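J.: Sequence unavailable; structure follows:
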């Protein structure tokens, strides 16, 4: 094993974007090339990890190299490598501000460097020459903000094929949709085995002075709880008008996606498959969260109703992971972000056609989370519980009304599919919370009591 692969073996498991935490490594190899030979030198590495269960993953790791240790980059330090009697010091290049300019320079020029290809989306939109500042909240990916002009997202885990975030944003740019941040370019890397190139990164217009949807919604809930005797529609921080506009923005994006990307009518077999997959996920989830068993019979009835439904569904491309944390409110309206779907799912499945109700269900679940998150680990308070339920119901209804008015159909009517998708999402949330935030498990469990028809 080389000195560099040994460094990766020690460093990668500690990174937030690494998806294989807790799994045992069988082998690790790497291949790299120089992207820029300035000061500092910038190299890019594909790190291939094989786990003991036979699964293989590839991660992208850009490194900056310095002859001397940089104390100001201590948090980005990867390790030292000896070469010809001297030590060279490697840093996470996404956290080394002096190593961030080459990405935009190559994009503006449409360069090809080694196996990597840079493709600008238009003319004159790329702020060439600016350094980038890291976005610290990223998890599965890593993003850099260049001034107030652009945001660059690096996809850490590589899979063959065009990332849905690039594909959908490119299509919606052509449709001139007002509810997205324009795609400015993307980067791909050739696959050494001859498979499709993998998407490495994308560049979008940065949205300055925008407010995160989750923070706005939860601020509204705090305002409600601070007023002991007012209803949700009487509080100064009422969020319903924003929820209605967000529903309209979601409908606009869905309509344009259906216009510029493939669609097809859902056949009976699709409903049967969706129903079966939901039941299988429930069975697996009960093994992790035994409390789900008390809702299992009701949930199976909800899922079975999907197999027998006669509702008409046109399958299309969807967001795939829509929630309040994926939207920004600006002075002119809502912007929807991150069309890559759930990063844990294989890329091919994230590009499959689906019902737009999946996105609606995700947002409805997010309203429940926003309403109840302040009740976590608090003494039981029936009045607050009632108020949380009232806030969630008001904003769910407002979102649906906005969607309905904008697209001419009510996504939240008597739809067995929507109810099942909500329940399926809540089951997924139960597993996630049990593994990561056990004190939040009460939120999806309480929602499942409603969705399974137990209250």
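T.: Received the coordinates, thanks. Note that this is a predicted model, so its numbers are computed, not measured.
J.: Please make it C-alpha for all contacts and neighbour counts, starting now.
T.: OK.
J.: now the helices for this protein?
T.: Secondary structure of the chain by DSSP state H: the helices cover 3-11, 101-109, 164-174, 213-226, 240-260, 268-288, 296-307, 347-350, 357-372, 382-407, 416-436, 442-451.
J.: need the ones you listed in TSV with distance to residue 79 and mean neighbour count, can you?
T.: Output for the helices of the chain, formatted as TSV (distance: least, CA to CA, whole Å; neighbours: other CA atoms under 10 Å):
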stretch	distance to residue 79	mean neighbour count
helix 3-11	6	15
helix 101-109	22	20
helix 164-174	32	20
helix 213-226	37	19
helix 240-260	45	21
helix 268-288	38	16
helix 296-307	50	20
helix 347-350	32	16
helix 357-372	40	23
helix 382-407	49	20
helix 416-436	29	21
helix 442-451	42	19
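J.: Second structure follows, compare the two:
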């Protein structure tokens, strides 16, 4: 096992002051900025770490900054930034430009989003390879005592030689709520942009699944987090409220096809997707069973289920106010939730456990060998971490995937009649092959969760993609119908 490299990292107290005018303009334009539509009025520096001294040709800073906005409750969102500083920006980095600094320690330099630049990205990989400690930044790997466990199959054992030096980095340019870097088609680093203190399920759940020996989720190889005192394990509850998980490095599934893109491709060719849907159902079931073995489960009776139903009803009422087109369907949609509460009142119980939390076709990868993997266990990024980590019935994940098949079917014009229904049935059948339980045998539970998902989709599409609104509205019409 290689020794961790530790060094202090100091930054000028004037750094944020010099960057603030530029960040005020640049940050709201980023795809991953959550506070769209409201200006940034102020910044607070949460942490700053110098990764490469500015005296060299390239200066590199890691920042955690909190953006304050009017009419935003709470302290403001915290964002992870990797800021590069150069005397002159080469043309290839023009899309990454933040601006020219005219004050403070970086006066005369141009700053930019350093993730677009291979050299800074390689600095991060080298830090993970050597288990570096730089200021409050920790670059850890499983099996080194920081994440627990020493199973080589889980995340590499002692990891000696597991991350080779010199892998070439490239930024994944597809727009998303975070940023990803691929290293030599060997690893992919997901860097969280909007970060929160606490245990992040995007690290917690893949680690738990890896230690359980589940092959359906790429096992974390390394991760980046902050830690003021050197004792925090960001994958457990130990002092995690003081730690931010910043990034997770996992194996890159070379040649993998994104489930959403694959489904659209097959749709466009008029090809049957039911075999893939069945295999995806089996993969989902394997992940659910492994999570139930690895982490505690709970029983939901009437007392536990009523708050879940009340939450669904509150979301429906808010949605009806936001999207008046929902109003005629509100009674029928509410009946889906009340039917579930009625079953609980009659003594029915369900098992809740940790789940993916935001499952859809885009969160699945099929390898060239035909094996499916599930990725991105972050949950819904807009929700607090504590809410994302709650135990839920697996039906919530299943409902999300069923809705995803509907979305895929509606993306093709003219639509293939029955395509989504065939995929939905195949997915549930595949799930039953592994668990012995077909989700369709609990129609009340499945309808409630699918309704909750469709209501969420209506609000999202009305606000962001009005042209897509007919997709969830067609589901609303079906789910609101009696019987």
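T.: Structure received. Please read these numbers as outputs of a predicted model, since none were measured by experiment.
J.: one step back: so which of the helices of the first structure comes closest to residue 36 of the first structure?
T.: Comparing those against residue 36 of the first structure with CA to CA, the closest turns out to be helix 101-109 (6.8 Å).
J.: between the helices of the first structure, which gets nearest to residue 88 of the first structure?
T.: Nearest of the helices of the first structure to residue 88 of the first structure, taken as CA to CA: helix 3-11 at 11.2 Å.
J.: What is the corresponding segment of the second structure for the closest one?
T.: Across the second structure, the stretch matching helix 3-11 of the first structure (TM-score structural alignment) is residues 18-26.
J.: Superpose on the first structure and give me the mean offset of the matching stretch.
T.: Stretch 18-26 of the second structure, aligned to the first structure and superposed, deviates on average by 1.2 Å (mean CA distance after the TM-score superposition for the first structure).
J.: Can you give the contact residues for that stretch?
T.: The contact list for stretch 18-26 of the second structure (CA atoms under 8 Å, 6 or more residues apart in numbering) reads 39-43, 98-106.
J.: what's the closest of those residues to residue 229 of the second structure?
T.: Nearest to residue 229 of the second structure among the contacts of stretch 18-26 of the second structure is residue 43, at 24.9 Å by CA to CA.
J.: got the helices of the first structure as CSV, with distance to residue 37 of the first structure columns?
T.: Shown next, in CSV, are these (distance: least, CA to CA, whole Å):
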stretch, distance to residue 37 of the first structure
helix 3-11, 19
helix 101-109, 10
helix 164-174, 28
helix 213-226, 41
helix 240-260, 41
helix 268-288, 49
helix 296-307, 57
helix 347-350, 33
helix 357-372, 44
helix 382-407, 51
helix 416-436, 41
helix 442-451, 51
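J.: Quick check: which of those is nearest to residue 152 of the first structure?
T.: Residue 152 of the first structure lies closest, by CA to CA, to one member of the helices of the first structure: helix 101-109, at 8.6 Å.
J.: what's that closest one packed up against?
T.: strand 116-120, strand 183-189 (3 or more CA pairs under 8 Å, 6 or more residues apart in numbering; DSSP states H and E).
J.: in the second structure, what residues pair with the last one?
T.: If I follow you right, that is strand 183-189 of the first structure. Strand 183-189 of the first structure lines up with residues 220-226 of the second structure when matched by TM-score structural alignment.
J.: what does that stretch contact?
T.: 128, 136-142, 155-156, 203, 206-207, 210, 234, 243-251.
J.: Repeat that for stretch 155-173 of the second structure.
T.: Taking CA under 8 Å, 6+ apart as the rule, stretch 155-173 of the second structure contacts 1-2, 115-119, 121-122, 126, 129, 141-144, 150-152, 179-184, 207, 210-211, 219-221.
J.: Can you tell me how far residue 53 of the first structure is from residue 404 of the first structure?
T.: Relative to residue 404 of the first structure, residue 53 of the first structure is positioned 47 Å away (CA to CA, to the nearest Å).
J.: can I get the helices and strands packed on helix 101-109 of the first structure in JSON lines with distance to residue 435 of the first structure?
T.: Formatted as JSON lines, those follow (distance: least, CA to CA, whole Å):
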{"stretch": "strand 116-120", "distance to residue 435 of the first structure": "37"}
{"stretch": "strand 183-189", "distance to residue 435 of the first structure": "34"}
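J.: Pick the most deeply packed of the ones you listed.
T.: By mean neighbour count, with neighbours taken as mean count of other CA atoms under 10 Å, strand 183-189 ranks first of those at a mean of 25.
J.: how close does that one sit to the second structure?
T.: Relative to the second structure, strand 183-189 of the first structure is 0.8 Å off (mean CA distance after the TM-score superposition for the first structure).
J.: can you give me how far that strand is from the chain middle?
T.: Put simply, strand 183-189 of the first structure sits 18 Å off its chain's centre (CA atoms, centre = their mean, to the nearest Å).
J.: List the contacts of the equivalent of residue 441 of the first structure over in the second structure.
T.: Alignment note (TM-score structural alignment): residue 441 of the first structure maps to residue 469 of the second structure. Each residue near residue 469 of the second structure by CA under 8 Å, 6+ apart is listed here: 458, 461, 462.
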